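*Asks:* here's a sequence, model it:
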Amino acid sequence: MPNMNQMMQQARKMQQQLAEAQASLQSQTVDASAGGGMVKVTVGGDMELKSIQIDPEAVDPDDIEMLQDMIVAAVNEGFRGVEELANRQMGAITGGLNIPGMPF
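*Replies:* Predicted coordinates:
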């Protein structure tokens, strides 16, 4: 039967590692694009849109809907990238366990 003190120490160590990984994630960014690079975004690990760049050629006054779609696609791709980054970092610590209360 496992030693309860050892299990508690391991749990505290994992908790500390998770907190460190979350703090590290906050300072990281993910770049994403859509429309063949005509719309580029940077999303922070805090799930905040940091920047957006739009190629002037993407701005067609007769087709604003396409530009809007490219922006949405790029931002969503950025958010997915952050989620994947978080899952990799957290999964490396938890061994793939789904821990309640963890954001990813």
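*Asks:* only C-alpha atoms for contact and neighbour calcs from this point on.
*Replies:* OK.
*Asks:* show me the helices in this structure, by range?
*Replies:* Along the chain, counting by DSSP state H, helices occupy 4-26, 64-94.
*Asks:* can you add mean neighbour count and give the ones you listed back as JSON lines?
*Replies:* Listed next are these as JSON lines, based on neighbours: other Cα atoms under 10 Å:
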{"stretch": "helix 4-26", "mean neighbour count": "13"}
{"stretch": "helix 64-94", "mean neighbour count": "18"}
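*Asks:* another for comparison:
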Amino acid sequence: MPNYGGLDMQKLMKQAQDIQKKAAEMQESLKEIVVETTSGGGMVTVKISGAEEIVDIKIDKQVIDPEDKAMLEELIIAAVNEAIKKAKKVAEKEMAKVTGGIKLPGM
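*Replies:* Below is the predicted model of the structure:
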């Protein structure tokens, strides 16, 4: 392959392929990582994978009040949103290990 300005294109292509392979493996491993958040002083607990898939939601029976459905909805939303933030941080840290901190499109 031609050498463009001192760059070995074949070597660069190989490195890119290696990073893609490692990134794909990392994406799979994120499914095994689980983060947990709570809201309402532990009344609602959400577990989410590093791949941002909800694994479990627990709701304390004390917070289930048919007369105050809105409060329960707010607690669930708060816990899910916090769990998503944590999962994204975990994914970013894992991806940085693979890419050396370089942001890759779509990853």
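*Asks:* rewinding a little: nearest to residue 42 of the first structure, out of the helices of the first structure?
*Replies:* Nearest of those to residue 42 of the first structure, taken as Cα to Cα: helix 64-94 at 6.7 Å.
*Asks:* mean per-residue distance, the closest one to the second structure?
*Replies:* When the second structure is overlaid, helix 64-94 of the first structure sits 1.0 Å from its aligned residues on average, using mean Cα distance after the TM-score superposition for the first structure.
*Asks:* in CSV, list the helices of the first structure along with distance to residue 58 of the first structure.
*Replies:* CSV is the format used below for these (distance: least, Cα to Cα, whole Å):
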stretch, distance to residue 58 of the first structure
helix 4-26, 31
helix 64-94, 6
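*Asks:* quick one, what contacts residue 103 of the second structure?
*Replies:* residue 96 (Cα atoms under 8 Å, 6 or more residues apart in numbering).
*Asks:* distance of it relative to residue 11 of the second structure?
*Replies:* 20 Å (Cα to Cα, to the nearest Å).
*Asks:* check residue 4 of the second structure too.
*Replies:* In terms of Cα to Cα, residue 4 of the second structure sits 12 Å off from residue 11 of the second structure.
*Asks:* tally of neighbours for residue 46 of the second structure?
*Replies:* Neighbours of residue 46 of the second structure under the rule other Cα atoms under 10 Å: 26.
*Asks:* surely it touches residue 36?
*Replies:* Yes - at 5.6 Å, residue 46 of the second structure and residue 36 qualify as touching, with contact defined as Cα atoms under 8 Å.
*Asks:* now the common contact residues for those two.
*Replies:* residue 83.
*Asks:* which one of the helices of the first structure lies closest to residue 37 of the first structure?
*Replies:* helix 64-94 (9.1 Å).
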